[in-house]
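1. Sequence first, predicted model second:
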Amino acid sequence: MLEKIQVQMSVYDKLQILSDAAKYDVACTSSGVDRKGDGTGMGNCRAAGLCHSFSSDGRCICLLKILFTNECIYDCKYCINRSSNDVVRTSFTPEEVCTLTMEFYRRNYIEGLFLSSGILKSPNYTMELIYATLYRLRNVCNFQGYIHVKAIPGTDAQLLERVGFLADRMSVNLELPTAEGLRLLAPHKSRKNILAPMRMVQNRMQENKQEIVLYKNAPRFVPAGQSTQMIIGATPETDYQILNVAESLYQKFGLRRVFYSAFVAVNEDSALPARTGEGPPLLREHRLYQADWLLRFYRFEAKELLDEEHPNFNIFLDPKCNWALKHLEQFPVEVNRADYNMLLRVPGIGVKSAMRIVKARQMGNLKFEDLKNMGVVLKRALYFLTCSGKMMYRTKLDEDYITRNLLNTKERLPDTVSGITYRQLSLFDDVNYTDSGAVQILQA
C-alpha cells in the first residue's frame, strides 16, 4: 500500500497543478448572460458575452480555468485524475480561489471564473466547498463578473439550487455519448445520475423565469443556461449516434451548448483505444461542431445530415456542403424569391447574410456583387444560386464537378498533425515569472 506524503504547497504551486489538470474540460464559453455590476463591486457581464481569447486548438482562455481539487474518488479510465493514477494531488481552499480570481481580474488577465473539480470524499462534500467558494466570491469579495461552475452528479438538488443562484452558467458533463460507454469507461457514473441534475437545472430555470416576471428583483438562477461535454473517440459511437444524442439534449433539456472534446490518450488501459501516431481526432471534433451549428442556428435535423447508411461525416467537405451536394434537386436557389429557411441551406450563406438578403431584396432585385457585399461566400454559393434566373458563371449542376471545385478552394481545416498541443495556455506564458515573483503578484 502506497503511503501518502503531504507537502505544504504555495498558492502558485497549486495553480500550476490545478490549472493544468483542467485543460481537458472544454465546456467553458462565457456568453449569453446579462449581469450588470451595480457600481459597488468588481466586474460585470454583458449580454454579448465576455471578450474571448482562444488558443490554437479552439479552447476558450479568457476565464481563470481551474479545478478546485484534482483528488477524486472515481476511477474513470480516460481521466488523468482518476483515483488509480499516481499524480501529485492538491486542493484549493475557498479563500485561495477567491484571491486568485480577484487578483487576476484586477490585472486584466481574466474576465471570469470557470471552476470544475474532482470529487473529494463525496459529491455533496465537494459541492459544499464549491458553494462556499462562490458565496465568498459574490458576498465577501463582491465579485459581479462571470462564473461558470460544474455541477457534480449525485449532489443533492437543494445544494445544486443554492450554487445555481450564485453562478451564471452551470454544466453537467455527459462524459460519453452512450450509457454503454459510461459502463465501460466510467463505471462509477451512470446516465441517470448525470441527467437528473440536468433536468433539475432546466426545471428550476423555468420556475425562475416566472419568479422574475412576478418579482423583478428576484435572484436569477443560472441566467446563462447550462451546457455539457462529450468525449469523442474514446468509444466506438458513430457521428450519427453522437449527433442524435446532442439533438435530443437540446430538445429535452434546453441546453445552450453541447461541447465535443477529441479524446486525448493520457492513460494506458486495455479498455481505451490503442495509441496511434495520428493523435486526437481533431478533424472529427471539427465536423461535429460544424454540424452542431447547423442544428442550433440553421434549422437542420440530425437525420438530414447523417443516417445509418452514411453514419460519419465527409472528411473533405463540411456538413452543409455535403448535404447540398446530396440534394442537388433542390438547387439552384433563386436568391430573389427563396424563403429564409432555404437561403440558410445554401453553402456560403450564413444567418446574418440570409437576413440581409431577405431585407435588401424588398428594395429591388439583388445581383451577385450585392451578395458579396452582404457577406456571402461566393466561392461556395455560386454553384447553388441564381440571381434573376442567371448563375454567376456557366457551371454544371453535377456532384463530381462541384465537389472538385469546392475542394480546390482549400478549406482551412484544423492541423491534425503539426502545430497542435494540448497544453492549456498559462496565465504566465507571456512573461518569465519566477515562483517567487508569481507569489509576489498574488500577494500584491
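-> Perfect, I can see it now.
2. make it CA atoms for all contacts and neighbour counts henceforth
-> Will do.
3. For Leu294, the count of nearby residues, please.
-> Here the number of neighbours of Leu294 (other C-alpha atoms under 10 Å) works out to 19.
4. contacting residues around it?
-> For Leu294, the residues meeting the contact criterion (C-alpha atoms under 8 Å, 6 or more residues apart in numbering) are 300, 320.
5. Shouldn't it be within a strand?
-> No - using DSSP: H, G, I helix; E, B strand; the rest coil, the assignment for Leu294 is helix, not a strand.
6. Arg345 versus that one, what's the distance?
-> When distances are taken as C-alpha to C-alpha, to the nearest Å, Leu294 and Arg345 turn out to be 9 Å apart.
7. hey, what's in contact with both of the two?
-> Shared contacts of Leu294 and Arg345, counting by C-alpha under 8 Å, 6+ apart, come down to Lys320.
8. Now do the helices in the stretch 1-150 of the chain.
-> In the stretch 1-150 of the chain, the segments counted as helices under DSSP state H, counting those that start in this stretch are 11-20, 94-106, 123-139.
9. Quick one: the strands in the stretch 201-350 of the chain, in order.
-> Remark: strands of the stretch 201-350 of the chain, listed N- to C-terminal, are 226-232, 257-262, 333-334; assignment by DSSP state E, counting those that start in this stretch.
10. Of all the helices of the stretch 1-150 of the chain, which one comes closest to Val26?
-> In terms of C-alpha to C-alpha, the element of the helices of the stretch 1-150 of the chain nearest to Val26 is helix 11-20, at 12.7 Å.
11. Please name every helix or strand in contact with that closest one.
-> Applying 3 or more C-alpha pairs under 8 Å, 6 or more residues apart in numbering; DSSP states H and E, we find helix 11-20 packed against strand 64-67, helix 435-443.
12. Deepest-packed of those, please.
-> strand 64-67 (a mean of 26; mean count of other C-alpha atoms under 10 Å).
13. which residues touch Tyr146?
-> Contact criterion C-alpha under 8 Å, 6+ apart gives 30, 35, 43-45, 111-113, 167-168 as the residues in contact with Tyr146.
14. Next one for the comparison:
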Amino acid sequence: MDEKLARKLRVLADAAKYDASCASSGAPKRKAEKGGLGSTTGAGICHAYTPDGRCVSLLKILLTNYCLYDCAYCVNRRSSNVERARFTVDEVVSLTVNFYKRNYIEGLFLSSGIVRTPDHTMELLIEVAKKLRREHGFRGYIHLKTIPEASPWLVEQAGIWADRLSINVELPTPGSLKMLAPEKNAATIRGAMGQMRERIDEAKEEKRRFSPAGQSTQMIVGADDTRDADVLKTSASLYDGFRLKRVYYSAFSPIPEASAVLPLKAPPLRRENRLYQADWLFRYYGFAVEEIVAGGEGGMLDLSIDPKLAWALKHRERFPVDVNRADREMLLRVPGLGTRAVDKIIRARRHATLRLDDLARLTPGLKRARPFLVVPDHRPTRLLDRADLKARLVPQPTQMELFA
C-alpha cells in the first residue's frame, strides 16, 4: 500500500471509530458464485458478531471526514481542527477487495461526512457498493450509513446493493438535536427512517432484495442531560415505529476544542452497558420501560447492578418462582435466566420434575437465580429476606473498574 493511501486509511478508520452501529446481525448467509468474491458465512479476525455467535470482520471507514455540518458533539464537524482525508470510490473498492483476499475482512461498513450535498455524498456511497457487487462479484456483507436529507430514490438504490442501511437518530430528543446539531432535523431523520421501513416491507412482500438485514440507528448518550428513562422511551418508539434491528448506544467522548455546551467528562462506560441490558429487557423479556427504570433513581439506571436484578430486588414479593409451574413470562424475570435457559427449562419440565441439579445443567446463571427460584429440593425464603442480598449477588468491582 502506498504512503498516501495508508495515511488516508489511518485518518478515516480512526474517524469512523465513533460509530457503534456496525454489527452484521441479520445478514442472510450468502456464498460467492463461481468467479465471485466473498461471503457472509464463516469466521475471521473481527469485530462484529451475528446472533448465532459468528464473528464477522468489517472494514469500518469513512469515505471522507470533511463535512458541511457543524454538530457540536462530532469530532469531524466543520469547525473542528482535525486532519482531513478523502477516499475516492475506487480506493475504497480496492481496499475492500484486497483486504478480503488477504483474509483481513468479510465485509464493509461505510459512512461519510457530508460533502457538497447529501445527494452527492449518497451517490458516492452507492457507487462503492455497486462496483463491489457488479464488477467484483462481492458477496460479503455491506452496511451503508444513509443520509436522511438524501432523496428517497437514492435510499432506494442503496438498499438494492447493501445488506443493511442505517440512519443515525443522533440524540435522544428533538430538543437536544436542535441545541447540539441545529443543521439537522429530527422530523427529517424519522421521515427517512419511515420511508426505509416502507421499502423494506414492500420488498419482503414482493420477494425482492432491499436491505435484507433491515435498518439500525445510533444514539449518543451523555452529550446532553437526557435521563435513561427518556433514552429508553425513545428507543422503544423507534423499534415500534420503524421495526429497527438495533438501536446502538454510544457513550459521548469529549472531543478537542469542544463547545462550551458539551460536558467536560465522558459518562461512565457502564451507563452504555446498562442501556444495552435494559434495551434487551424490553425487546426480549417482556419488561415495560417504566418497570426497568424504576430500579434506579431519578429516571436513571442503577449503574452498580444490571437492570433485571435491580427490578427483582425491588419486587421481592413476586418471588420465589416455582420453576416447574411458573409461566414463561415470569421465568424470564428471574435474574440469571436468559431466554434460551427459560426455553430449555420449559421443554425439560414436560418430561420430569426439575430439581436444583437439573437447573445447573440448563443454565450457567444458577448462582444468581437461586434466591428467586423454588424447586422440590430448594426453597430460598430466608435468603430472599436478607438485607445483604444485593451485596451477595453483585460481584465486587475490580481495581480497574473502580476507576472506570
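-> Nice, I can see it. In this text the structure is predicted, and so the values were computed from the model without any measurement.
15. picking that back up, can I get the helices and strands packed on helix 11-20 of structure 1 in a markdown table with distance to Leu159 of structure 1?
-> A markdown table is the format used below for the helices and strands packed on helix 11-20 of structure 1 (distance: least, C-alpha to C-alpha, whole Å):
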| stretch | distance to Leu159 of structure 1 |
| --- | --- |
| strand 64-67 | 19 |
| helix 435-443 | 31 |
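16. among the ones you listed, which is nearest Tyr383 of structure 1?
-> Minimum separation from Tyr383 of structure 1 across those (C-alpha to C-alpha) falls at strand 64-67, 43.9 Å.
17. Where in structure 2 does the closest one fall?
-> Mapped onto structure 2 using TM-score structural alignment, strand 64-67 of structure 1 covers residues 59-62.
18. mean deviation of that stretch from structure 1?
-> Superposed on structure 1, stretch 59-62 of structure 2 shows a mean distance of 0.2 Å to its aligned residues (mean C-alpha distance after the TM-score superposition for structure 1).
19. Need the contact partners of that stretch.
-> Outside stretch 59-62 of structure 2, the residues that touch it by C-alpha under 8 Å, 6+ apart are 9, 12-17, 22, 96, 105-113.
20. Of all residues in structure 2, which one is nearest the centre?
-> The residue at the geometric middle of structure 2, judged as the C-alpha nearest the mean C-alpha position with C-alpha atoms, centre = their mean, is Tyr248 (3.2 Å).
21. residue boundaries of the helices in the stretch 251-400 of structure 1?
-> Taking DSSP H, counting those that start in this stretch as the criterion, the stretch 251-400 of structure 1 contains helices spanning 282-297, 302-305, 319-326, 340-344, 351-360, 368-373, 378-381, 399-408.
22. how big's the offset between the longest one and structure 2?
-> To tie it back to what came earlier, the one meant is helix 282-297 of structure 1. Once the two are superposed, helix 282-297 of structure 1 sits an average of 0.9 Å from its aligned residues in structure 2 (mean C-alpha distance after the TM-score superposition for structure 1).
23. Check the second one too.
-> Between helix 302-305 of structure 1 and its aligned partner residues in structure 2, the average distance after superposition works out to 0.9 Å, using mean C-alpha distance after the TM-score superposition for structure 1.
24. Against which helices or strands is that helix packed?
-> Taking 3+ C-alpha pairs under 8 Å, 6+ apart as the contact definition, the neighbouring helices and strands of helix 302-305 of structure 1 are helix 239-253, helix 319-326.
25. can you do 7 Å?
-> With contacts defined as 3 or more C-alpha pairs under 7 Å, 6 or more residues apart in numbering; DSSP states H and E, the secondary structure elements packing on helix 302-305 of structure 1 are helix 239-253.
26. how about the nearest residue to the alignment partner in structure 1 of Phe210 of structure 2, chain neighbours excluded?
-> By TM-score structural alignment, Phe210 of structure 2 lines up with Phe221 in structure 1. Leaving aside its chain neighbours, Phe221 of structure 1 sits nearest to Phe165 (4.6 Å; criterion: C-alpha to C-alpha, 6 or more residues apart in numbering).
27. cool, Leu389 of structure 2 as well?
-> Leu383 (7.2 Å).
28. if we can go back for a sec, distance of the residue nearest to Phe221 of structure 1 relative to Gly37 of structure 1?
-> When distance is defined by C-alpha to C-alpha, Phe165 of structure 1 is 16 Å away from Gly37 of structure 1.
29. for Ala218 of structure 1, same thing?
-> In this view, Ala218 of structure 1 and Gly37 of structure 1 are 16 Å apart by C-alpha to C-alpha.
30. and if you look at Asp156 of structure 1?
-> In this structure, Asp156 of structure 1 and Gly37 of structure 1 are separated by 30 Å, where distance is defined by C-alpha to C-alpha.
31. Leu5 of structure 2 pairs with which position in structure 1?
-> When structure 1 is aligned by TM-score structural alignment, the residue opposite Leu5 of structure 2 is Val11.
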